[in-house]
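Engineer: Sequence unavailable; structure follows:
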């Protein structure tokens, strides 16, 4: 497979995953603001921009953190190169460039998804229609992923698609955890309060984990058990452990196709050392913030190594 095609597939699925994760984060933040005062709601929206890494760009053009203003910027603003609409446009552009490597079903799902979102996001997003827009983003991303799973050969293309998906998903989960623990909670005095519990519930909702977590931890809502679930539980498809197991499986498949392992596999092996055999007590002893920063760095190194090894940049 040509490097530019492999890179196009890899990034197409990263953009789709990033768009869906952004919609989930906005939905959870919106739900949280409905029970908060104006000042607290403003900080909630600001924390979402921080999680997404879009705070600096937002503050170039806006003052204050009104919900409608933040959502419009994140979803469709031309001043935001990382808007959801931009991500879907890039996914579609990559899909078009790689049409010979994907099935008709995958192309149609991505193309129709882009057209749906283009029409929905042609006008400013208001809080009154936010749920419908966010639901459409999640749905279109899920349809593309379902078409991939149901129609693609389990070949190099599929492995690059899955590697991109889980690399992006791991980064998203890690950033949400970090912002909650290090930035979002105003003070150590709030630990164990209703505010603290609500924030952790919001973290779970941001990664669609509230139902799965409650099944395993009925009635318990504390930092250690939630961190353990989102970092180490290999049963949950958005945990860091699950994502890295999935990346390991797909990079191993690429190694079989190419009859060798390279720098990407070495980078993944280094990252595996952060998770394999770890207990949540070890993570908190190191410091959750420090652990997550190290993980995000290792995750980025894997992405860079994949790009270099498979010559994405021609």
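Structural biologist: Nice, I can see it. Just so it is clear, the model here is predicted, and its values are computed rather than measured.

Engineer: Please make it C-alpha for all contacts and neighbour counts, starting now.
Structural biologist: Will do.

Engineer: The residue sitting furthest away from the middle of the chain and residue 205, how far apart?
Structural biologist: The C-alpha centroid of the chain is most remote from residue 259, which lies 30.8 Å away (Cα atoms, centre = their mean). According to Cα to Cα, to the nearest Å, residue 259 and residue 205 sit 41 Å apart.

Engineer: what are the ranges of the helices in the stretch 51-200 of the chain?
Structural biologist: Chain-ordered helices for the stretch 51-200 of the chain, with DSSP state H, counting those that start in this stretch as the definition, fall at 55-61, 67-76, 84-97, 104-120, 130-151, 156-178, 194-206.

Engineer: Redo those helices as CSV? Include distance to residue 220 and mean neighbour count.
Structural biologist: As requested, those are exported to CSV (distance: least, Cα to Cα, whole Å; neighbours: other Cα atoms under 10 Å):
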stretch, distance to residue 220, mean neighbour count
helix 55-61, 33, 13
helix 67-76, 30, 23
helix 84-97, 34, 22
helix 104-120, 38, 18
helix 130-151, 28, 18
helix 156-178, 17, 23
helix 194-206, 10, 19
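
Engineer: Please compare the first structure with the one that follows:
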């Protein structure tokens, strides 16, 4: 496979995953912002932090919902806005049109200009509808990919890009919310704490899955373990790391050569899977997450170097 084709597939999946993850994050931000005292906690700033756009708003400014909606949903000049991510996913898909199924292309192409018709007032009014629309586009793309795409090296590049982006967004979400969500004790003490922690699960579509694992018990340590370590939950960090190691091993097979990316992905799995229940929370959630984000960034660079991305 040509390096350019591989790069287009890799980034197409990343952009689709980023668009969906941003939509999920915005939903969580809105849920948190309606709680008493949310203005004092500046909940929307944490959303800006997790998407690396805090500096756009200024250090001392109070960030409002309208600001976030404009910048993270509608702004065509922000490369991480949902509008930009969907446009870039389509552009990458158009460049490798023959490598996609008809259904995959349709999921990228249909309605991709929808957000161009919205202003901030309309987007806030239709916030829930827009978020659901973005999530549905991403799910249609994944469904089309899983149901009809050949399991060749192009498929592995797609899945590698999606897994890397999902791991990073999950880590960022948990890290930025850490100081807001951490109660003074290990057990969630009040209604607001419970609502905030469960909002993280809700943003990751993990509420039902968490309940199957832990029942009605909600503690910061258990929720952290679930989001970081559960190998059966498809949005957990370890699940994504497992996928990265597996897909990169398949790519090594296709190309007849292992690369530094293989070694790093396997190390990422080994170090995280070795954690026991509660270890991450006790040893330092913020420090652990920053280390994993650094590993993800380094892995992205190694993948690009190994397969000669431009």
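Structural biologist: Looks like it arrived, so ask away. As the structure is a computational prediction, the values presented were derived from the model and not from experiment.

Engineer: before we move on, the earlier item: any chance of the helices of the stretch 51-200 of structure 1 in JSON lines, with distance to residue 13 of structure 1 too?
Structural biologist: Converted to JSON lines, the helices of the stretch 51-200 of structure 1 look like this (distance: least, Cα to Cα, whole Å):
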{"stretch": "helix 55-61", "distance to residue 13 of structure 1": "24"}
{"stretch": "helix 67-76", "distance to residue 13 of structure 1": "18"}
{"stretch": "helix 84-97", "distance to residue 13 of structure 1": "7"}
{"stretch": "helix 104-120", "distance to residue 13 of structure 1": "10"}
{"stretch": "helix 130-151", "distance to residue 13 of structure 1": "8"}
{"stretch": "helix 156-178", "distance to residue 13 of structure 1": "5"}
{"stretch": "helix 194-206", "distance to residue 13 of structure 1": "19"}
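
Engineer: what's the closest of the ones you listed to residue 286 of structure 1?
Structural biologist: With Cα to Cα as the measure, helix 156-178 is the member of these nearest residue 286 of structure 1 (13.9 Å).

Engineer: residues in structure 2 aligned with the closest one?
Structural biologist: Counting by TM-score structural alignment, helix 156-178 of structure 1 falls onto residues 153-175 of structure 2.

Engineer: average gap between that stretch and structure 1?
Structural biologist: Here stretch 153-175 of structure 2, set against structure 1 after superposition, deviates by a mean of 0.6 Å using mean Cα distance after the TM-score superposition for structure 1.

Engineer: rewinding a little: just so I know, which of the helices of the stretch 51-200 of structure 1 lies nearest residue 2 of structure 1?
Structural biologist: When the helices of the stretch 51-200 of structure 1 are compared by Cα to Cα, helix 156-178 sits nearest residue 2 of structure 1, at 10.7 Å.

Engineer: Residue 132 of structure 1 corresponds to which position in structure 2?
Structural biologist: In structure 2, residue 132 of structure 1 lines up with residue 129, judged by TM-score structural alignment.

Engineer: so which of the helices of the stretch 51-200 of structure 1 gets nearest residue 41 of structure 1?
Structural biologist: Here helix 67-76 is closest among the helices of the stretch 51-200 of structure 1 (Cα to Cα), at 8.0 Å.

Engineer: In structure 2, what range does that closest one match?
Structural biologist: Counting by TM-score structural alignment, helix 67-76 of structure 1 lines up with residues 65-74 of structure 2.

Engineer: Show me what that stretch is in contact with.
Structural biologist: Contacts of stretch 65-74 of structure 2 with the rest of the structure, by Cα atoms under 8 Å, 6 or more residues apart in numbering, involve 22, 30, 44, 48, 78, 80-83, 115-116, 118-121, 123-124.

Engineer: From what I see, residue 107 of structure 1 and residue 97 are in contact.
Structural biologist: No: using Cα atoms under 8 Å, residue 107 of structure 1 is not in contact with residue 97; the gap is 10.5 Å.

Engineer: coming back round to it: could you check how far the match of helix 67-76 of structure 1 is from the centre of its chain?
Structural biologist: 18 Å (Cα atoms, centre = their mean, to the nearest Å).

Engineer: Heading C-terminal from the strand or helix carrying residue 285 of structure 1, find the next helix or strand.
Structural biologist: Assigned by DSSP states H and E, residue 285 of structure 1 belongs to helix 280-286. Counting by DSSP H and E, the next helix or strand C-terminal to helix 280-286 of structure 1 is helix 288-309.

Engineer: No further questions, thank you.
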